[in-house]
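# what follows is a predicted structure for the sequence shown.
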Amino acid sequence: MNRTEKQAAVAALAAVFAETSMVVVTQNAGLTVADVTDLRRKVRAAGATYKVAKNRLATLALDGTQFDGIKPMLKGPTALAWAADPVAVAKVIVEFAKTNDKLVLVGGSLGSQVLDANGLKALAELPSLDALRAQLVGLISTPATRIASVVQAPAGQLARVFGAYAKTGEAEAA
């Protein structure tokens, strides 16, 4: 890479770090091309990106960003994964690392919060952003349904009482 290409790579990584909410750092020594291709496909399906970056260029791109704390993790053959949905990228990387010993979780950063490998595994245990949204909508709609049934119940009871009085009134009139 010449100087111009390096500057472009640093600028591109800096733009990514400014827009994303989660960065995962892995070491990928010994992964075959087929393994990396499979990992990239899975990461892309989760809406994330996986990229092998030169450590020096990534360190320069991290300057002044919220992910500044992961600089010490950039040693050896590293790769970065990032996404707007932090749980999705963590799940994919952790699941792939379980099946392939050559991908080692180093750590990551959720905003300015630096995570170690155990922190990433704990994050991967959480439900995805879409699942959390569905749970939240379910929690919000459940009380509304209950309120509607409680509000309708007295009206239904009144209608039954009036109906019973009407029947007794008809019986007395006849």
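Nice, thanks for sending it over.

# when you work out contacts or count neighbours from here on, use the C-alpha atoms and nothing else.
Fine.

# could you pull out the strands in this structure for me?
22-27, 49-52, 78-83, 104-110, 113-116 (DSSP state E).

# deepest-packed of those strands, please.
strand 22-27 (a mean of 26; mean count of other C-alpha atoms under 10 Å).

# ok, residues contacting it?
Contact with strand 22-27 is made by 67, 70, 73-74, 76-86, 89-90, 102-111, as judged by C-alpha atoms under 8 Å, 6 or more residues apart in numbering.

# buried ones in stretch 46-61?
Within stretch 46-61, the residues that qualify as buried by neighbour count (16 or more other C-alpha atoms under 10 Å) are 46, 48, 49, 50, 53, 54, 55, 57, 58, 59, 60, 61.

# hang on, the earlier thing: JSON lines for the strands of the chain, including distance to residue 162?
Formatted as JSON lines, the strands of the chain follow (distance: least, C-alpha to C-alpha, whole Å):
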{"stretch": "strand 22-27", "distance to residue 162": "62"}
{"stretch": "strand 49-52", "distance to residue 162": "66"}
{"stretch": "strand 78-83", "distance to residue 162": "61"}
{"stretch": "strand 104-110", "distance to residue 162": "62"}
{"stretch": "strand 113-116", "distance to residue 162": "64"}
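
# another one to put next to it:
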Amino acid sequence: MSVEAISLKAEVVTEIAEKFNNSHSAVVVEYRGLSVADVTVLRRELRAEGVEFKVYKNKLMQRAAEQVGYEALNDQLVGPNAIAFGNDDAVAPARILANFAKDHEALIIKAGVMEGKVLSSDEVKEISSLPGRDGMYSMLLAMMKEPVAKVARVINAVAENKPADGTVVETTEEAA
């Protein structure tokens, strides 16, 4: 093998290692049996969510995984694999790939990486059921809004001289 070929492969390994380090999550899938049209649709869905979907040689992915401490991933890097890197939303790659796999049995989720931990395919599928970033934000806002709304109802009830349960309290003055 020439020096030039070795340096090109080293550059690819460095590129993959940087993607592992800079992404929020990564999911490895086997795509054997998908048509070109199916892969094109999948790439479009992933790109719309800020997910990068790449096909690398397994040996280069194995070397990059070893560089960043994800050696446990190497057992899954056999056969025709692709990897999806979640750059914006950590859940997006798992969610999109799991939804796509429901309709296309040829797509097999093999493993993933999130927050420095290598995940099994079952763990990736479990994570895929979580809402995305926007869904999480709306849930958080709803949780923050409810206590404020309760306080506002109590203050309003006191201002109207009513208990918080909505019953009216009559005030009478007794004459002496």
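Yes, it's here. What you see is a predicted model, and the numbers here were worked out from it, not measured in a lab.

# if we can go back for a sec, please flag which of the buried residues of stretch 46-61 of the first structure sit within helices.
The helices, defined by DSSP state H, take in 55, 57, 58, 59, 60, 61 from these.

# all helices for the first structure, in order.
3-19, 33-45, 55-62, 86-99, 117-125, 129-173.

# most tightly surrounded among those helices?
A comparison of these by mean neighbour count, using mean count of other C-alpha under 10 Å, puts helix 86-99 on top with a mean of 20.

# how far away from the center of its chain is that one?
Distance, stretch centre to chain centre, for helix 86-99 of the first structure: 11 Å (C-alpha atoms, centre = their mean, to the nearest Å).

# in TSV: the helices of the first structure, plus distance to residue 26 of the first structure.
Below are these laid out as TSV (distance: least, C-alpha to C-alpha, whole Å):
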stretch	distance to residue 26 of the first structure
helix 3-19	16
helix 33-45	12
helix 55-62	12
helix 86-99	9
helix 117-125	9
helix 129-173	23
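
# that older thread, what's the most distant pair in the buried residues of stretch 46-61 of the first structure?
Spatial extent of those (C-alpha to C-alpha) is set by the pair 46 and 60 at 27.3 Å.

# find the residue closest to residue 31 of the second structure in space, skipping its chain neighbours.
Distance criterion C-alpha to C-alpha, 6 or more residues apart in numbering; nearest residue to residue 31 of the second structure, sequence neighbours excluded, is residue 107 at 4.9 Å.

# what does the one you found correspond to in the first structure?
Using TM-score structural alignment, the partner of residue 107 of the second structure in the first structure is residue 103.

# okay, now its match: neighbour count?
Residue 103 of the first structure has 23 neighbours, counted by other C-alpha atoms under 10 Å.

# contacts only, for it.
By C-alpha under 8 Å, 6+ apart, residue 103 of the first structure lies in contact with 26, 27, 28, 29, 31, 96, 97.

# distance to residue 145 of the first structure for the residues you listed - can I get that in CSV?
Shown next, in CSV, are the contacts of residue 103 of the first structure (distance: C-alpha to C-alpha, whole Å):
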residue, distance to residue 145 of the first structure
26, 46
27, 50
28, 51
29, 54
31, 52
96, 41
97, 43
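
# pretty sure residue 67 of the first structure is touching residue 82, no?
No. Using C-alpha atoms under 8 Å, residue 67 of the first structure is not in contact with residue 82, being 11.2 Å away.

# which bit of the first structure covers stretch 123-140 of the second structure?
On the first structure, the counterpart of stretch 123-140 of the second structure by TM-score structural alignment is residues 119-136.

# kindly apply the preceding question to stretch 24-42 of the second structure instead.
Using TM-score structural alignment, stretch 24-42 of the second structure lines up with residues 21-39 of the first structure.
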